[in-house]
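Asks: sharing a model that was predicted from the sequence below.
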Amino acid sequence: MIAQGMGRGVFRAALALIAGMALMPGGAQAQTAAASPVVPPAAAQGGERFSIQIPKGWKQASRNASGPIETVSYVPDGQSAERWQDMLTIQMVKTPAGAQALPPDQLYAQSQSSYEQACDGVKLGTLQSGRSNGYPSAFWVLGCSKVKSAGYGETAFFRTIQGTAALYMAQWAWRVAPFDTTQGPPLLEDQQKEALTTLQSFQVCDPASRQHPCQPGQ
């Protein structure tokens, strides 16, 4: 069953909307992220940084920066940025001093809108919000029953952290066979566990802040 609260095509469009850009979308046992390498911290303004554990056997597929937006994607060995079934994408959207990004409910609504435009049907999960290392954080799941411009479906787990210097977003996406939205996407429990473990490792910290301290290795 899909985790409650329910790519690059649909996901990139969702991130573009979230970031304020007007773009439109185009069986083995899971390995644990706990034993994986940590991405070298990516520094935003003021020393704030993020870290995340990448699953074993995954590699960087793409990395680009455009203005205030930086994006990096990872796929398993044997897959690529063009031909993938599983993809982890991290995006950092820098915000001017004193500015705040959209609150989680609006980010959630905008990603839903992006999916609705790109997909024949959408499976929408519940927005879950809280705090992570003192920062506002949110999690949700979206399923695309079939991408209108392609013959497959997509499912994605989203996690956002609103830092002081940037909005940080991590997402794990799968390309799957088209599915009925009343049933949900065909994902194995191990696939979901691996994604959730990885997204739980996604953290933001600031070595100069007592409210958002960095742990060894961050």
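Replies: Arrived safely.

Asks: going forward, measure contacts and count neighbours with C-alpha atoms only.
Replies: Will do.

Asks: now the strands for the chain?
Replies: Using DSSP state E, the strands of the chain run over residues 42-43, 49-51, 58-66, 69-76, 86-94, 122-124, 128-132, 135-144, 153-162, 166-176, 203-205.

Asks: list the contacts of the last one.
Replies: In this case it means strand 203-205. 48-52, 132-133, 135, 161, 163, 212-214, 218 (Cα atoms under 8 Å, 6 or more residues apart in numbering).

Asks: next up, a structure to set beside the first:
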Amino acid sequence: MIKHLAVKLKSLVLSTGLLLVSSGFVQAQESGAVAHGGEREFYMAFIPGDWHILPRQKQSERYYGEWIPKNQQAENWQDMIILQIFPGQGDESLQDSKRPEKALDRIAAAYKKNCSAMAATDALNDQVNGYWTGFRLIYCAQDLSGSTGEISLFRVTIGRNATYIIQRAFRVPGFELGQKPDPVSAQRLKEAFGIIRQGWICQEKTDRSCPENWAGTFELITSLNPAVYSFDANGKASD
């Protein structure tokens, strides 16, 4: 099963072209999310325009935002994007290439405790705009607290000031690992990977500077809580 998932993750990379995208491509997206990690460091993520954000929350030392399609409800969602930010958990040197994998290992360990059976790929690592990032595909056959299973693609990016995690989750009926057909089609996984790979970090007044035309948006976000916001095609933050 693990080998099968590893092949699947690599095939997603190949099917979407480059592993990651340039910051210029992300800036052209119609809508998305932005999170402030401190010291004017921002993580920008693509969110489809027909999804909406649920009430934002802060738990312990993390902020997070959750998005679902507009035709789904929070109580019984089937598709979700989660953007989490952990302020103070960055890497000032930006040299530790193993940090994303370690974070992904902690995520996999949590799923192992809460799933009847689970499988996960090895981390797939790269750099974007000078920041280390890692991907992992996780299958949870059935949540121990209910009757549903979950398939999720994770991406962890380590900034100077914070760790950023974006997740594309599919909630499905409980299943057997390795069953055919797959609970989530290859096309839907390809689309999911296409979403989470379109994220990047920028930091104002550094060599990894942010888009100048979004200066007003970033100024607003640094002065408000919580630290995760949606933005529209004009870079305007919204609830």
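Replies: Structure received. Being a predicted model, the structure only gives us computed values, none of them experimental.

Asks: can the strands of the first structure go into CSV with extra columns for mean neighbour count and distance to residue 186 of the first structure?
Replies: Shown next, in CSV, are those (neighbours: other Cα atoms under 10 Å; distance: least, Cα to Cα, whole Å):
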stretch, mean neighbour count, distance to residue 186 of the first structure
strand 42-43, 16, 34
strand 49-51, 22, 30
strand 58-66, 14, 22
strand 69-76, 19, 19
strand 86-94, 24, 13
strand 122-124, 22, 12
strand 128-132, 15, 22
strand 135-144, 23, 10
strand 153-162, 26, 9
strand 166-176, 24, 7
strand 203-205, 26, 29
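
Asks: which part of the first structure matches the lengthiest helix in the second structure?
Replies: Using DSSP state H, we find that the single longest helix of the second structure is helix 99-114. Aligning helix 99-114 of the second structure against the first structure (TM-score structural alignment) gives residues 103-118.

Asks: nearest to residue 202 of the first structure, of the contacts of strand 203-205 of the first structure?
Replies: residue 52 (4.4 Å; Cα to Cα).

Asks: and the closest one, what pairs with it in the second structure?
Replies: Using TM-score structural alignment as the criterion, residue 52 of the first structure maps onto residue 45 of the second structure.

Asks: not counting sequence-adjacent ones, nearest residue to its match?
Replies: Spatial nearest neighbour of residue 45 of the second structure, excluding adjacent residues (Cα to Cα, 6 or more residues apart in numbering): residue 199 at 4.4 Å.

Asks: give the contact list for the one you found.
Replies: By Cα under 8 Å, 6+ apart, the neighbours of residue 199 of the second structure are 21, 26, 43-46.

Asks: need the counterpart of it in the first structure.
Replies: Checking with TM-score structural alignment, residue 199 of the second structure has residue 202 as its match.

Asks: could you check how far the alignment partner in the first structure of residue 153 of the second structure is from residue 192 of the first structure?
Replies: Alignment note: residue 153 of the second structure maps to residue 157 in the first structure; criterion TM-score structural alignment. Distance of residue 157 of the first structure to residue 192 of the first structure, given as Cα to Cα, to the nearest Å: 9 Å.

Asks: kindly report the same for residue 73 of the first structure.
Replies: Distance, residue 73 of the first structure to residue 192 of the first structure, using Cα to Cα: 18 Å.

Asks: now do residue 11 of the first structure
Replies: For residue 11 of the first structure, the distance to residue 192 of the first structure - Cα to Cα - is 17 Å.

Asks: out of these two, which sits in the more crowded spot?
Replies: Neighbour count, other Cα atoms under 10 Å: between residue 11 of the first structure and residue 192, residue 11 has more, with 25 against 17.

Asks: follow-up on the earlier one: who wins for proximity to residue 5 of the first structure among the strands of the first structure?
Replies: strand 135-144 (5.5 Å).

Asks: just to revisit the earlier point, TSV for the contacts of strand 203-205 of the first structure, including distance to residue 99 of the first structure?
Replies: What follows is those, written out as TSV (distance: Cα to Cα, whole Å):
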residue	distance to residue 99 of the first structure
48	15
49	17
50	19
51	23
52	25
132	19
133	20
135	15
161	15
163	11
212	18
213	21
214	23
218	25
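
Asks: list the contacts for the residue most central in space within the first structure?
Replies: Residue closest to the mean C-alpha point of the first structure, counted by Cα atoms, centre = their mean, is residue 171 at 1.4 Å. Residues near residue 171 of the first structure by Cα under 8 Å, 6+ apart: 88-90, 156-159, 199.

Asks: what is the nearest of these to residue 109 of the first structure?
Replies: Nearest to residue 109 of the first structure among those, with distances taken as Cα to Cα, is residue 158, at 12.5 Å.

Asks: mind checking how far the closest residue to that closest one other than its chain neighbours is from residue 111 of the first structure?
Replies: The spatially closest residue to residue 158 of the first structure, leaving aside those adjacent along the chain, is residue 171, at 4.5 Å (Cα to Cα, 6+ apart). Distance from residue 171 of the first structure to residue 111 of the first structure, counting by Cα to Cα: 12 Å.

Asks: same question, residue 49 of the first structure
Replies: 24 Å.

Asks: and residue 191 of the first structure, by the same measure?
Replies: In terms of Cα to Cα, residue 191 of the first structure sits 22 Å off from residue 111 of the first structure.

Asks: could you do residue 174 of the first structure as well?
Replies: Shown here: residue 174 of the first structure relative to residue 111 of the first structure, a distance of 16 Å by Cα to Cα.

Asks: surely residue 116 of the first structure meets residue 110?
Replies: No. Counting by Cα atoms under 8 Å, residue 116 of the first structure stays clear of residue 110, with 9.8 Å between them.
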